[in-house]
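1. Just the structure for this:
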Amino acid sequence: MIAPERTPHATGPVAARVPTGPVAPDAPVIGILGGMGPAATADFYAKLVDATPAVRDQEHRRVVIWSDPTVPDRTESLQGRGPDPLPWLRAGAEKLQEAGATHIAIPCNTAHAFVPALLRYVDVPVVHMIDEVARHLAGAAPPVRCAGLLATDGTVGTGLYQDWLHRRGVEVIVPDARDQQAVMTAILSIKAGRRGATETAVLAAVADRLARAGAEAVVAGCTEIPLCLATTDVTVPLLDPARILARAMVALTAPI
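-> This next block holds a predicted model:
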């Protein structure tokens, strides 16, 4: 079975890290297009630091963060209830490029519905978080063939994960209507700063039902979910897309 992701607050021992040497002044720059939401952006940066094999400051990656919490709600836009966030995403990507970003990460699952349109305005690679998750699942030993999904209504409704995972031969199980409503309520609660036992219990219960329906692993497909749900709360491996994306960004920007 695929190894579970570590809990959000876990860090590896410094002694186990392999130094890579100081980063050169012309080294790649990771741009984080964030603010969706702010806590998830801060969490992603922490995971980026944790994923870097550094033993001193100078061995970490160069990073630029653009955190814009005024980006319109992605789910509301996808459901026709709110403005298109693309202009905000485009402006943020342009700010990152002006600041020297050579690779862009977007630590928001639902925002990836707008990545195809965003790519028309971006001159540097945008590393696709959902594609990285699909690669991770398919490359597991043994490969995961059925994954449960906890995500926003926008992510579930647009079939983002379904499309990308199916390309890798992975079936996706989503919650029923009642459970999806509970997941969305929990996500909004976490965004509002409530990360207590109630939110954890709701998400864990839905994850358990997905596992009993055949999911071999569960994807925490909203970057707020890992702020409240740990691997120890679920009965099958819990995958954190933000952590997977962080590892991909570190690998792509490794010193030559």
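2. use CA for all of it now, contacts and neighbours both
-> OK.
3. And residue 235, how far from residue 220?
-> For residue 235, the distance to residue 220 (CA to CA, to the nearest Å) stands at 14 Å.
4. More neighbours: those two, which one.
-> residue 220 (23 against 18; other CA atoms under 10 Å).
5. shouldn't the more buried one be in contact with residue 237?
-> No - applying CA atoms under 8 Å as the test, residue 220 and residue 237 come out as separate, 10.3 Å apart.
6. what's whichever strand or helix holds residue 32 packed up against?
-> Using DSSP states H and E, residue 32 falls within strand 29-34. Applying 3 or more CA pairs under 8 Å, 6 or more residues apart in numbering; DSSP states H and E, one finds that strand 29-34 makes contact with strand 62-67, helix 86-98, strand 103-105.
7. Of these, give the one that comes closest to residue 229.
-> Minimum separation from residue 229 across the helices and strands packed on strand 29-34 (CA to CA) falls at strand 103-105, 22.4 Å.
8. After the closest one, which helix or strand is next?
-> Next helix or strand after strand 103-105 toward the C-terminus (DSSP H and E): helix 115-118.
9. Go through that next one and flag the buried ones.
-> 115, 118 (16 or more other CA atoms under 10 Å).
10. And for stretch 27-44?
-> For stretch 27-44, burial by neighbour count (16+ other CA under 10 Å) applies to 28-44.
11. Could I get the full set of strands for the protein?
-> Counting by DSSP state E, residue ranges of the strands within the chain are 29-34, 62-67, 103-105, 126-127, 146-150, 171-173, 217-220, 238-239.
12. which outside residues touch the first one?
-> Residues external to strand 29-34 that are found in contact with it (CA atoms under 8 Å, 6 or more residues apart in numbering): 41, 61-69, 89, 92-93, 96-97, 100-108, 249, 253.
13. one step back: pick the most deeply packed of the helices and strands packed on strand 29-34.
-> Scoring those by mean neighbour count under mean count of other CA atoms under 10 Å gives strand 103-105 as the most buried, with a mean of 23.
14. Also this sequence, please, to line up against the first:
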Amino acid sequence: MKIAGVLGGMGPLATIDLLNKIVKHTDAKKDSDHVHTLVDNYTGIPDRTAYILGNGENPEKYLVESALKLEAMGASFIVMPCNTAHYFYEKIYGTVKIPFVNMIEEVAKELDGVKKVGLLATKGTYRGHIYENIFNKYGIEIEVPPVDLQEIVNQLIYNLKEGKDNINEVPIDKVLDYFSNLGIDNIILGCTELPVAFEMLNVKGNFLDPTKILALSTIKLMGKTIKKY
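-> This is a model prediction of the structure:
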């Protein structure tokens, strides 16, 4: 029996969002039709962006610890609903004997024929070139907003993480207008808090949701059927 292992906690809302999307998109008529999942909601993993920017503790050993724990508990493969944490993907991948799905690569596979996309992400994801390092292999160009607009994206992400109730005051429209003015229609919500925030704010657009893409990949790997809407 296959078991999906979720290396989570970065943050808890993003982990719940992945689990919700796995359940929502699985074509299930009874409990046993759903995905058997092991979740390590490891909220103690140090902030990934802070480390990449040179201001925090290295989270690598915590990420490896979680991956090994999931493997020991019987996970058949690992998924990780955190874009910035994929900066450490190779290190984690090298410590486990089970497959470790690369969420960034799963997003790239969805962009068949698309040559340029916009990226909304943490400053750590921007600084670490996490998307560029994968997308270059697929011939997809990444457009990132200028530094002042990156601050707006970061503010939205961390306001949600911190449980603030004023995320509607963050001027995310300025960032979306930037991409619109460049004629970029496809925009990646490259932080797993962003799909949650955009749903709360009811922001509409042609957005690529890595959490949803990862959920669908998980369902497929489990040999389950994706629900058709």
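15. of all the helices and strands packed on strand 29-34 of the first structure, which lies closest to residue 155 of the first structure?
-> So among those, helix 86-98 is nearest, using CA to CA, at 15.9 Å.
16. quick one: that closest one aligns where in the second structure?
-> Aligned by TM-score structural alignment, helix 86-98 of the first structure falls on residues 60-72 of the second structure.
17. again with stretch 159-168 of the first structure
-> The aligned range for stretch 159-168 of the first structure is 129-138, by TM-score structural alignment.
18. And the helices in the stretch 151-256 of the first structure?
-> Counting by DSSP state H, counting those that start in this stretch, the stretch 151-256 of the first structure has these helices, from start to end: 153-158, 160-167, 177-191, 197-212, 241-252.
19. Pick the most deeply packed of the ones you listed.
-> When the helices of the stretch 151-256 of the first structure are compared using mean count of other CA under 10 Å, helix 241-252 is most buried, at a mean of 22.
20. How far does that one sit from its chain's centre?
-> What separates the centre of helix 241-252 of the first structure from the centre of its chain is 9 Å, taken as CA atoms, centre = their mean, to the nearest Å.
21. Which strands or helices does that helix pack on?
-> On a contact count with 3+ CA pairs under 8 Å, 6+ apart, helix 241-252 of the first structure meets helix 38-51, strand 103-105, helix 129-138.
22. Check which helices and strands the last one is in contact with.
-> Spelled out, that is helix 129-138 of the first structure. helix 160-167, helix 241-252.
23. so can I have a markdown table of these showing distance to residue 151 of the first structure?
-> Below are these laid out as a markdown table (distance: least, CA to CA, whole Å):
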| stretch | distance to residue 151 of the first structure |
| --- | --- |
| helix 160-167 | 9 |
| helix 241-252 | 11 |
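24. Would you tell me which of these gets closest to residue 201 of the first structure?
-> That would be helix 241-252 among those, by CA to CA, at 20.6 Å.
25. which residue numbers in the second structure go with the closest one?
-> Mapping helix 241-252 of the first structure onto the second structure (TM-score structural alignment) gives residues 210-221.
26. what comes into contact with the matching stretch?
-> 4, 14, 17-19, 21-22, 25-26, 35, 79, 81, 103-104, 106-107, 188-190, 192, 195, 225-226.
27. The same query, at a cut-off of 6 Å, please.
-> Identification of contacts with stretch 210-221 of the second structure by CA atoms under 6 Å, 6 or more residues apart in numbering yields 18, 21, 22, 103.
28. about what we covered before: now the helices and strands packed on helix 241-252 of the first structure as JSON lines including distance to residue 190 of the first structure?
-> Below are those laid out as JSON lines (distance: least, CA to CA, whole Å):
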{"stretch": "helix 38-51", "distance to residue 190 of the first structure": "9"}
{"stretch": "strand 103-105", "distance to residue 190 of the first structure": "22"}
{"stretch": "helix 129-138", "distance to residue 190 of the first structure": "21"}
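29. Tell me which of these lies nearest to residue 192 of the first structure.
-> helix 38-51 (10.1 Å).
30. and of the helices and strands packed on helix 129-138 of the first structure, who's closest to residue 205 of the first structure?
-> Residue 205 of the first structure sits nearest to helix 241-252 of all those, at 20.0 Å, using CA to CA.
31. Next, the angle from that closest one to helix 129-138.
-> 90 degrees (axes from the mean of the first three to the mean of the last three CA atoms, to 10 degrees).
32. how far apart are helix 241-252 of the first structure and its match in the second structure?
-> On superposition with the second structure, the mean distance recorded for helix 241-252 of the first structure (mean CA distance after the TM-score superposition for the first structure) is 0.5 Å.
33. do stretch 40-47 of the first structure as well
-> With mean CA distance after the TM-score superposition for the first structure, stretch 40-47 of the first structure averages 0.7 Å from its match.
34. Could you tell me where that stretch falls in the second structure?
-> Going by TM-score structural alignment: stretch 40-47 of the first structure matches residues 14-21.
35. Give the equivalent position in the second structure for residue 134 of the first structure.
-> Match for residue 134 of the first structure (TM-score structural alignment): residue 108.
36. Could you find the closest non-adjacent residue to that match?
-> Excluding the flanking residues, the one nearest residue 108 of the second structure by CA to CA, 6 or more residues apart in numbering is residue 135, at 6.2 Å.
37. how far away is the one you found from residue 42 of the second structure?
-> 28 Å.
38. Residue 62 of the second structure too?
-> 9 Å.
39. counterpart of residue 92 of the second structure in the first structure?
-> Residue 92 of the second structure maps onto residue 118 in the first structure, by TM-score structural alignment.
40. The closest residue to that match other than its chain neighbours and residue 114 of the first structure: what is the separation?
-> Of all residues not flanking residue 118 of the first structure in the chain, residue 90 sits nearest, at 6.2 Å (CA to CA, 6+ apart). From residue 90 of the first structure over to residue 114 of the first structure the distance is 10 Å, taken as CA to CA.
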